[in-house]
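J.: Pasting the sequence and the predicted coordinates here, then a few questions.
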Amino acid sequence: MKSRWKSWDPARTSRSRILVERARQRKVVRSAVLWAALAVPALLDSPGDADPRSLWWRLAGVLLLVPVVVLRATRLSLACGTTAVLSLVSPWFAPSLFVMGYLAGRRGDARGRPVDTAVAVTAVLTTLGVLGLRAGHLTTWLNSVPLLVGAVTAWLAGRHRHQRRELELAGWQRARHLEREYELAADRARTRERARIAQDMHDQLGHDLTLIAMQAAALEVAPDLDASVRATAKQLRGNAGQAVSRLSDIIGVLRVDTAQEPTTPREDLMTTVDRARTAGMLIDLRRIGLDVTAPAAVEEAVRRVVQESLTNAAKHAPGEEVRIRIDRLTDHTVVTVTNGISDGPSEPAVGNGTGLVGLSERVQVLGGTLTARLREDGVFEVTARVPHSGELYGAGAAGPRGPLGVPLTVTAQRDAEQRVRRSLVTMLAVPVVAVAVVCVMMVVYFSNAFDSSATLDASTYRGLARGERWQDLRTVLPAEQVPAEWHAGSPPAPERAVCRYYRAEGGGLFSMEAGVYRLCFVDGRLAAKDVLSDER
């Protein structure tokens, strides 16, 4: 309990409260600015409109924008539905719908609650139904299409921004990941270098110490030396054997299976053979086959096979002749080393047992094979076949790529860029296609509205006289008429008049300059006739 009270820092708690309070204040300020920006277009709606009911409706809509701005962070579906209803009632609320659509696309996840979505969809459909009953379903639908296109365009723009942001974050994460991979690769390279040095030390020093022990053994049995010299030689041979043992233990700790094969030989094959001959070994070296030059990595592998075979022969069969045969072919080299088994007693050979194993790894790295066996005739044989291709299988960048390799990085980046491009194309194509569809439907609608069944010829219009009865004119007037809401700005009609609208002749399908005739009837008689647009 005391430790908990000691860990409490009043100053830190105070600073945290200050930071939280400042963040809350910034959030309130941003919400207020957003509400003001969305409310301005609605307040500027039809400043010359003297109808007080319109003003009250606009003020109510502006007040509804307050919960819209507040709920945009937690219940965006309700906010979008509210702005959609307001936009259907008054197009000056359309900017709020577009802003909410953009925010929904930028959020990029499905945070909307099913209940909120159902309520929003129900409110929008109900509003469309009410407006359709008042002004006609087709007119209401045509008026709502631009709002739908704008909302979808805003959503696609937000979605594009969201995917672009994801791509940027993924790029930085990939860069950090690659940086860690490069660090790990550098560590692995240092480990391989240490392992290579350790293996070289084992091969070279073990070979040299074995030759020293062999020379000391020769001095130990030399008849022309006194007893003290032979004792010293025996001690030298024992020390050399212990040095080989300690070297094997140390190298066994440093050795790593993934050590990389050097590509250039450090010593010529004849130098290795001459050093062994100088130490007293009997060696018969023969070269057969073609006179071709093998790659440096192949020459080094052949020298290592010969060196390890000579070391094993000196340890396990001292005094026996070693036969080396190198067969050089067009695409590969075969080296065979054989030696007999010593019949006399010998000191136990020391080593860590990794000589032939490491040698086999060196040959396999180059794509070759190595076999070591005791033949039925009592001869130990080591055979290595090394191709001249020179490819380092399993080493360096030629090996199989890991799950975090660069190719996968490039692939992930390409996929993300393609998603962003598809989002941009969709954002541009959807509005264009939607507008084209709306235009086609409007043309079809206008063509039906301006059909000949709603056209009144000029001679019939001129022949109409005020005071004629509607029942008498029904036979000469067209059966259909154009929509009355298209002519809201026409001169006022007589009181208690019922007006009908007909299309004048001329103008064509794609021209809106054709005259429109208005006939107004009061108590069933023609009271006024007007031309609402220029007559052709």
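T.: Thanks, I have the structure now.
J.: rest of the way, CA atoms for contacts and neighbours
T.: Will do.
J.: who does the helix or strand containing Ser54 touch, helix- and strand-wise?
T.: Element membership of Ser54, judged by DSSP states H and E, is helix 52-71. Packing partners of helix 52-71 (3 or more Cα pairs under 8 Å, 6 or more residues apart in numbering; DSSP states H and E): helix 10-43, helix 76-89.
J.: ok, now how distant is the closest residue to Leu138 other than its chain neighbours from Asn143?
T.: Leaving aside its chain neighbours, Leu138 sits nearest to Gly132 (7.5 Å; criterion: Cα to Cα, 6 or more residues apart in numbering). Relative to Asn143, Gly132 is positioned 11 Å away (Cα to Cα, to the nearest Å).
J.: Buried deepest among the helices and strands packed on helix 52-71, which one?
T.: For these, the largest average neighbour count (mean count of other Cα atoms under 10 Å) is found in helix 76-89, namely a mean of 24.
J.: relative orientation of that one and helix 10-43 in degrees?
T.: Counting by axes from the mean of the first three to the mean of the last three Cα atoms, to 10 degrees, helix 76-89 lies at 20 degrees to helix 10-43.
J.: Enumerate residues external to helix 76-89 that contact any of its residues.
T.: Contacts with helix 76-89, where a contact means Cα atoms under 8 Å, 6 or more residues apart in numbering, come from 61, 64-65, 67-69, 71-72, 93-94, 96-97, 100-101, 104, 111-113, 116-117, 119-121, 123-124, 127-128, 144, 147.
J.: this is the other structure I want to compare:
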Amino acid sequence: MGQPGAAAARAVRELLRPLSGRPTLRTAVVDLLLWLAASLPTVLEYTAHLAGSPGAKLESPAETAAACAALAAAFAASRPYPLPAALLVLVLSQVWAPTGFILALTMLCYLLGRRDERVWLTGAATLVCVAALAISVALDPEVLFRVPGMMMTYVFTIVLPWMVGSYLRQRENLDEAGWERARRLEREQRIAQDEARLRERSRIAQDMHDSLGHELSLLALRAGGLELAPDMPERHRTSAAELRESATTATERLREIVGVLRESGDPAPTDPAGEGIVEVVERARRSGVDVALERTGTWEGVAPMVDRAAHRVVQEGLTNATKHAPGAPVRVRLERSAEEIAVTVANRAPREPAPRPSDAPGGGRGLVGLAERVRLAGGTLESGERGGGFAVVARFPADGRPAAANEGGPGDGSASAAADEHRRAVRRSLRRRTVSMIAAGAALVAVGLAFAAGGSYLRMASATMEPAEYEDLRVGTPLEQVEPQLPWQQYDPAVDADDSAAPERYDCRYYRSDEGFPSGEYTVFRLCFNEGELVSKDVLEDPGTSASDG
């Protein structure tokens, strides 16, 4: 088998491949309702025949039932085989009952666009239909005059419904893919925030080890002093030894627990355990940072959790300032009032361009972990641009009450922002697609109208006779002499409208005058032939009446 034959075989296999599994009760009910709606024009066409309409094609109950059964088979197959179902109704509409199947064809073409993503297969079927139309025109040139009307019908009953269905399907796929991406981004952002919070809690555990370990070491040292005191009674000496051993054991266990909590990639702490905010600022100043420390109120008696959280705020704020605004002046402000404790680290605009986020070290999660530290201390953290620079502000209650362990962490603002941005991007894309679809539909309508206008013009021009030519004709002239002067197409409206006796007695032919063309101001010429010669020529002022000329 050659390549064309193999390609055709693959196309047939793809055409017969079902798109869906077994139907459910819901899909069966939907298909039943669609079939009932599509069968209504068929029943109405048979009703029109009963009322005496001459154009009705369904003339018996058996034909009507067969047409409804064919539609039922098409709608039953429209889910697994949408393209064959649409082609079946298209063929039936051409050879059986065109009016009764128009609604069904429109519905099935819409469902084809909604259910079948194989656009190439639909395009191949369209090319086959165009080829069949071209063959029909080649075999019968008069079919060409029906092409404009057929084009208009196909545009509105086949192409536009399929485009609408395809557009809606693509929009749903785009929405689903976009929302899945937004959900994945939110999950990744939430995981990153959870990691930053866990890392900060690990730092809190390290701080606990530094503070409690120091106190436990002092306790063990004092207990050892009591144990060695010469005037200590033996029973108290034993209690002091047990106290020293318990303090030493507690210190070792605390170190082990903190070592387990610390992440494997985290380096051992190098900052002094008892370092305060003043020491952090002085160390940054010695490293070349232009930093100033301002205080309002006394810092004595601040709760340990608040003190360590404020220490981390200053430490992280100075780190961010040196990383993202090198050379910019930094101001650290500590404020304590009767209502709250506030810690502010603000820097001005950098003196030189800051490195891009991809060039700066770190994972960009310091503020997330810092917010967790501040929250656990009972406070709130704000960060953002201020006066061309950047500021980090932490506020704590004056009593230093820590947050409950089960309180929620900071909101996922960045994840919500990503979802909002995605929704805006989807709306922009949908607007562009909507404009494209409207433009494509308008172009198709314009092409259809152009075909209709051109076909009408060609139809009128091919059935037009000049009045001078009509006047030159003489009754009694043989047909073989008259026929070369006649247009090659008759004017069909006059043929249908002439209700006189002449068409029944003679071979009458009708032509339109070219006066006022293409307006409605024209006359109709009727030429009647009998036994091979012209027997009468008439001018029909109105296609329904006649006035003999000879």
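T.: In hand now; what should we look at? Since the structure is predicted, the reported quantities are computational estimates derived from the model, not experimental observations.
J.: thinking again about what came up before, from Leu167 of structure 1, how far out is the residue nearest to Leu138 of structure 1?
T.: To Leu167 of structure 1, Gly132 of structure 1 is 44 Å away according to Cα to Cα.
J.: Could you do Met214 of structure 1 as well?
T.: Counting by Cα to Cα - Met214 of structure 1 and Leu167 of structure 1 are separated by 68 Å.
J.: and what of Cys520 of structure 1?
T.: For Cys520 of structure 1, the distance to Leu167 of structure 1 - Cα to Cα - is 65 Å.
J.: Settle it for me: which of the two has more neighbours?
T.: Neighbour count, other Cα atoms under 10 Å: between Cys520 of structure 1 and Leu167, Cys520 has more, with 23 against 19.
J.: Show me what that one aligns to in structure 2.
T.: Using TM-score structural alignment as the criterion, Cys520 of structure 1 maps onto Cys528 of structure 2.
J.: so where do the strands sit in the stretch 451-550 of structure 2?
T.: 464-465, 507-513, 524-530, 533-540, 547-548 (DSSP state E, counting those that start in this stretch).
J.: is it possible to export these to TSV including distance to Glu480 of structure 2?
T.: Formatted as TSV, those follow (distance: least, Cα to Cα, whole Å):
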stretch	distance to Glu480 of structure 2
strand 464-465	17
strand 507-513	14
strand 524-530	11
strand 533-540	8
strand 547-548	23
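J.: quick one: the helices in structure 1?
T.: According to DSSP state H, structure 1 carries its helices in the segments 2-7, 10-43, 52-71, 76-89, 94-107, 114-135, 137-220, 227-254, 269-278, 296-316, 355-365, 406-449, 458-463, 470-473.
J.: Tabulate the ones you listed (JSON lines), appending distance to Leu290 of structure 1.
T.: JSON lines is the format used below for those (distance: least, Cα to Cα, whole Å):
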{"stretch": "helix 2-7", "distance to Leu290 of structure 1": "83"}
{"stretch": "helix 10-43", "distance to Leu290 of structure 1": "83"}
{"stretch": "helix 52-71", "distance to Leu290 of structure 1": "86"}
{"stretch": "helix 76-89", "distance to Leu290 of structure 1": "82"}
{"stretch": "helix 94-107", "distance to Leu290 of structure 1": "72"}
{"stretch": "helix 114-135", "distance to Leu290 of structure 1": "82"}
{"stretch": "helix 137-220", "distance to Leu290 of structure 1": "29"}
{"stretch": "helix 227-254", "distance to Leu290 of structure 1": "38"}
{"stretch": "helix 269-278", "distance to Leu290 of structure 1": "17"}
{"stretch": "helix 296-316", "distance to Leu290 of structure 1": "15"}
{"stretch": "helix 355-365", "distance to Leu290 of structure 1": "21"}
{"stretch": "helix 406-449", "distance to Leu290 of structure 1": "42"}
{"stretch": "helix 458-463", "distance to Leu290 of structure 1": "111"}
{"stretch": "helix 470-473", "distance to Leu290 of structure 1": "118"}
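J.: looking at those helices, which is closest to Thr338 of structure 1?
T.: Of all these, helix 296-316 sits nearest to Thr338 of structure 1, with 8.3 Å by Cα to Cα.
J.: Give the other helices and strands that the closest one contacts.
T.: helix 137-220, helix 269-278, strand 322-328, strand 332-340, helix 355-365, strand 379-387.
J.: Between the ones you listed, which one is closest to Val432 of structure 1.
T.: Proximity to Val432 of structure 1, assessed across these by Cα to Cα, is greatest for helix 137-220 (9.1 Å).
J.: Give the other helices and strands that the closest one contacts.
T.: Packed next to helix 137-220 of structure 1, using 3+ Cα pairs under 8 Å, 6+ apart, are helix 76-89, helix 94-107, helix 114-135, helix 227-254, helix 296-316, helix 406-449.
J.: Any idea which of the strands of the stretch 451-550 of structure 2 gets closest to Asn320 of structure 2?
T.: strand 464-465 (88.0 Å).
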